[in-house]
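>>> No letters, just coordinates:
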């Protein structure tokens, strides 16, 4: 148990460092995209409409501006949206990030980062493009913050200690993504649950809503 907690704490530390790097990178990309859009607007009249549209479409891929009402969640969704695009995965989001203001930045990054990464890993194995979809929702309901993420998966899931067994070659961190999510949920007096049936994996996190803001 002590070793497991040390691994989880180390994972959270690494994810905190990754968040800082991701935020800096996405900020730079967004600035560059803004500059390129301005330069394209100056080319109007010199290029055909189809050429302009092609340029705009190419830039829009890297336009990582996401506004959920929570800066940390904006960074995560921008980062994961690009990863999904690179892997031909559609990420659907209906998110009210403002209701997460009571959570620490590192906890938001770890919880959503692990949840979306797990979904991406599962969806990447699917060949049917209609099933290469991840749905995420964050909303307030009956005094609770309800976080829901679902995705299709392939094959049969096996379980160990009530958690799905990893399909990755490196099993050293088996199950620690979900264990980390569960630990964060419990930290805020909430809980995590999941359902795997009909080849759809559904992850649910419920947290009591709090008005106060985190000191980050």
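Cool, the structure landed. Only a predicted model underlies this, so the values are computations on that prediction, with no experimental measurement involved.
>>> from here on, contacts and neighbour counts on C-alpha atoms
Noted.
>>> got the residue ranges for the helices in this protein?
With DSSP state H, the ranges of helices along the chain come out as 2-41, 49-60, 71-86, 105-123, 176-187.
>>> now residue 90: how far from residue 127?
Applying CA to CA, to the nearest Å, the value for residue 90 to residue 127 is 13 Å.
>>> what's the answer for residue 80, then?
Shown here: residue 80 relative to residue 127, a distance of 20 Å by CA to CA.
>>> Check it against this one:
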């Protein structure tokens, strides 16, 4: 059984290795890895990237922290919903290439806990906490960006806009 599982994972990894969302190897790796996770959980995973996407002004580790964390949180929240499990990510250049826009949407059902202006984790075990929305917000600010969080009735979204010089 283990041998069969390893072969299946190997096939999936080969599929993802040949999958390409964009030319940026770091961003592409994040998007592909999260695709594997989402699809293994039966979650609809849609990525739409605009042409001439520029992320070169963001340090690799910060890009991994921002995009990786937001997609991880989105997948985790979508997994807990019973219907319409989805994670959607759109990235595109706006204002004639002077803005980088990142949009993350996911289904969710848990009531969110908000303290002052910050969302608090709903995870009971502190060891399960990631870097958090607050830290992602700090990274966005580091690059002069703005982040807006919206919690609708069944969909959660995070929108980030960076000015590209």
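Here it is on my side, so go on. What you see is a predicted model; the values in this text were computed from it and never measured.
>>> Of the helices of the first structure, give the one that comes closest to residue 199 of the first structure.
Residue 199 of the first structure lies closest, by CA to CA, to one member of the helices of the first structure: helix 105-123, at 10.5 Å.
>>> quick check: angle from that closest one to helix 176-187?
Interaxial angle, helix 105-123 of the first structure versus helix 176-187 (axes from the mean of the first three to the mean of the last three CA atoms, to 10 degrees): 140 degrees.
>>> Between helix 71-86 and helix 105-123 of the first structure, find me the angle.
Per the same axes, to 10 degrees, the angle that helix 105-123 of the first structure makes with helix 71-86 is 20 degrees.
>>> What residues in the second structure pair up with helix 105-123 of the first structure?
Aligned by TM-score structural alignment, helix 105-123 of the first structure falls on residues 60-78 of the second structure.
>>> Only the buried residues of the matching stretch, if you could.
By 16 or more other CA atoms under 10 Å, the buried positions in stretch 60-78 of the second structure come out as 63-78.
>>> Residue 80 and residue 127 of the first structure: which is more packed in?
Taking other CA atoms under 10 Å, residue 80 of the first structure and residue 127 do not tie; residue 80 has more neighbours (18 against 10).
>>> ok, now how distant is the residue mapped onto the more buried one from the second structure from residue 151 of the second structure?
Matched to the second structure by TM-score structural alignment, residue 80 of the first structure sits across from residue 34. The spacing between residue 34 of the second structure and residue 151 of the second structure, counted by CA to CA, is 22 Å.
>>> do the same with residue 83 of the second structure
17 Å.
>>> Residue 135 of the second structure now?
Computed as CA to CA, the residue 135 of the second structure to residue 151 of the second structure distance reads 18 Å.
>>> what does residue 19 of the second structure give?
From residue 19 of the second structure to residue 151 of the second structure the distance is 31 Å (CA to CA).
>>> Please apply the same query to residue 124 of the second structure.
Distance, residue 124 of the second structure to residue 151 of the second structure, using CA to CA: 21 Å.
>>> Show me which of the two is the more surrounded one.
The residue with more neighbours, out of residue 124 of the second structure and residue 151, is residue 151; 15 against 8, by other CA under 10 Å.
>>> So the more buried one sits against residue 119, correct?
No - Residue 151 of the second structure is not in contact with residue 119 according to CA atoms under 8 Å; the separation is 10.4 Å.
>>> got any residues that touch both of the two?
Shared contacts of residue 151 of the second structure and residue 119 (CA atoms under 8 Å, 6 or more residues apart in numbering): none.
>>> Next, count neighbours for the nearest residue to residue 23 of the first structure once chain neighbours are set aside.
Computed as CA to CA, 6 or more residues apart in numbering, the closest residue to residue 23 of the first structure that is not its neighbour in sequence is residue 75, at 5.9 Å. Applying other CA under 10 Å, we find 25 residues neighbouring residue 75 of the first structure.
>>> need the contact list for residue 75 of the first structure.
In this structure, residue 75 of the first structure makes contact with 19, 22-23, 26, 66, judged by CA under 8 Å, 6+ apart.
>>> how many other residues sit next to the counterpart of residue 104 of the second structure in the first structure?
By TM-score structural alignment, residue 104 of the second structure lines up with residue 149 in the first structure. Look at residue 149 of the first structure: counted by other CA under 10 Å, it has 21 neighbours.
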